[in-house]
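S.K.: Just to be clear, the model below is a prediction. Sequence and coordinates:
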Amino acid sequence: MVSSDHAEEELLAIGEVSYRSGIAVSAIHFYESKGLIRSSRNKRNQRLFSRRELRVLALIKVAQDLGFTLEEIGEAFRGIPTDRTPRKGDWQKVSRALDKALEEKINLAQRMRKQLNQCIGCGCLSLSDCPLRNPQDELGKHGPGPHLLR
């Protein structure tokens, strides 16, 4: 609970957080319910957020754009202290936590690009009939899914 007027001046109302982050109020509530961000309450029971949460929201937004799940993001953020403003070392821990998964996503995207580039110009537009990539639909025998990419 925020106790002084001075402390409230340093905190942001949810509308300001929404405006500055570009994230809808409902999404901010959702991220808070998942424990990804935190708020305090003033005497009128209004949510107030520290500027720290703007940084976290920015990372959440970028991580989601990169295909990370909220669970993956939450796990990476476990190392961020909640009792103080995160320092450079804290953010580096988050970076390391996401680095391996990000590297896997990059490798998958590169494999996908390579596979697509090998089929461009072929003209068959069908992996089930492609004599170069999947003759006699051999991959279909292995079940559903992108076998060439995984």
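M.R.: Yep, that arrived. Since this is a predicted model, take the numbers as computed values, not measurements. Residues are numbered from 1 along each chain as shown.

S.K.: C-alpha only now, for contacts and for neighbours.
M.R.: Will do.

S.K.: how near is the residue nearest to Pro86 when sequence neighbours are not counted to Leu108?
M.R.: In this structure, Pro86 finds its nearest non-sequential neighbour in Ile80, 6.3 Å apart by C-alpha to C-alpha, 6 or more residues apart in numbering. From Ile80 over to Leu108 the distance is 28 Å, taken as C-alpha to C-alpha, to the nearest Å.

S.K.: returning to what we had before: ok, now which ones touch the residue nearest to Pro86?
M.R.: 86, 90-91, 93-94 (C-alpha atoms under 8 Å, 6 or more residues apart in numbering).

S.K.: Pro81 and Glu53: what is the separation?
M.R.: 12 Å.

S.K.: Have a look at these two and say which one is more surrounded.
M.R.: Each of Pro81 and Glu53 had its neighbours counted (other C-alpha atoms under 10 Å), and the higher figure belongs to Glu53 (20 against 11).

S.K.: So which bits of the host helix or strand of that one are buried?
M.R.: Using DSSP states H and E, Glu53 falls within helix 52-65. Going by neighbour count (16 or more other C-alpha atoms under 10 Å), the buried part of helix 52-65 is 53-54, 56-57, 60-61, 63.

S.K.: ok, and here's another one to check against it:
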Amino acid sequence: MAAIHLDIAEVAQQSGVPASTLRFYEEKGLIASTGRRGLRRLFDADVLERLALIAVGRSAGFSLEEIGHMFAPGGVPRIDRQVLAAKADELDKTIRKLTAMRDGLRHATACPAPSHMECPTFQRILRAATRAGGRKAPTTRRSLDRCG
């Protein structure tokens, strides 16, 4: 059975990835064209699956270099589970930080203090944001329910 080849425009349309990005990914070695039809690059149909894996990796915060290491020669995925676990832990920290910030902003919108700068909870948020680059969660949910 003959392999299905898609030209770069078809890959761009089906994947939602612009042709310029496809050419960039090819330069970086993340995908490989299999030839040309006129001036257009051709790709095996399985490039769509590879592009989906790249998209998932990018959404999870992996760099293109890190994603590149997740493919063995020949394009077979070889994803290190420890790397995935470490990224999941990193995402958990980011989620906690963003949740605390969201809760602080919600508190600030409803705080009865005359000024946000007079609100003890808002002051704690500011102090936490300046300490250690904001890595520490500024408050707990319970402390946001009341001002002070």
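M.R.: Noted; the coordinates are in hand. Note that the structure is predicted; figures quoted are calculated from it, not measured.

S.K.: Give me the TM-score for these two chains.
M.R.: The TM-score (TM-score structural alignment, normalised by the length of structure 2) is 0.65; 132 aligned residues with a C-alpha RMSD of 3.4 Å.

S.K.: Now the element after the helix holding Glu53 of structure 1, going C-ward?
M.R.: Scanning onward from helix 52-65 of structure 1 (DSSP H and E), the first element met is helix 70-77.

S.K.: tell me which residues in the helix or strand just after that following helix are buried?
M.R.: Later in the chain than helix 70-77 of structure 1, the nearest helix or strand by DSSP H and E is helix 88-119. Buried residues in helix 88-119 of structure 1, counting neighbours by 16+ other C-alpha under 10 Å, are found at 91, 93-94, 97-98, 102, 112, 119.

S.K.: thinking again about what came up before, switch the buried residues of helix 52-65 of structure 1 over to CSV; also include distance to Leu139 of structure 1.
M.R.: Below are those laid out as CSV (distance: C-alpha to C-alpha, whole Å):
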residue, distance to Leu139 of structure 1
Glu53, 47
Leu54, 47
Val56, 43
Leu57, 42
Ile60, 37
Lys61, 37
Ala63, 33
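
S.K.: quick check, nearest of those to Asp137 of structure 1?
M.R.: Nearest to Asp137 of structure 1 out of those is Ala63 (C-alpha to C-alpha; 36.5 Å).

S.K.: Structure 2: which residue goes with the closest one?
M.R.: Using TM-score structural alignment, the partner of Ala63 of structure 1 in structure 2 is Gly57.

S.K.: any idea how far the nearest residue to that match once chain neighbours are set aside lies from Asp103 of structure 2?
M.R.: Distances taken as C-alpha to C-alpha, 6+ apart put Ile67 closest to Gly57 of structure 2, at 6.4 Å, once the chain neighbours are dropped. Per C-alpha to C-alpha, Ile67 of structure 2 is found 33 Å from Asp103 of structure 2.

S.K.: Likewise for Gly35 of structure 2?
M.R.: Applying C-alpha to C-alpha to Gly35 of structure 2 and Asp103 of structure 2 gives a distance of 53 Å.
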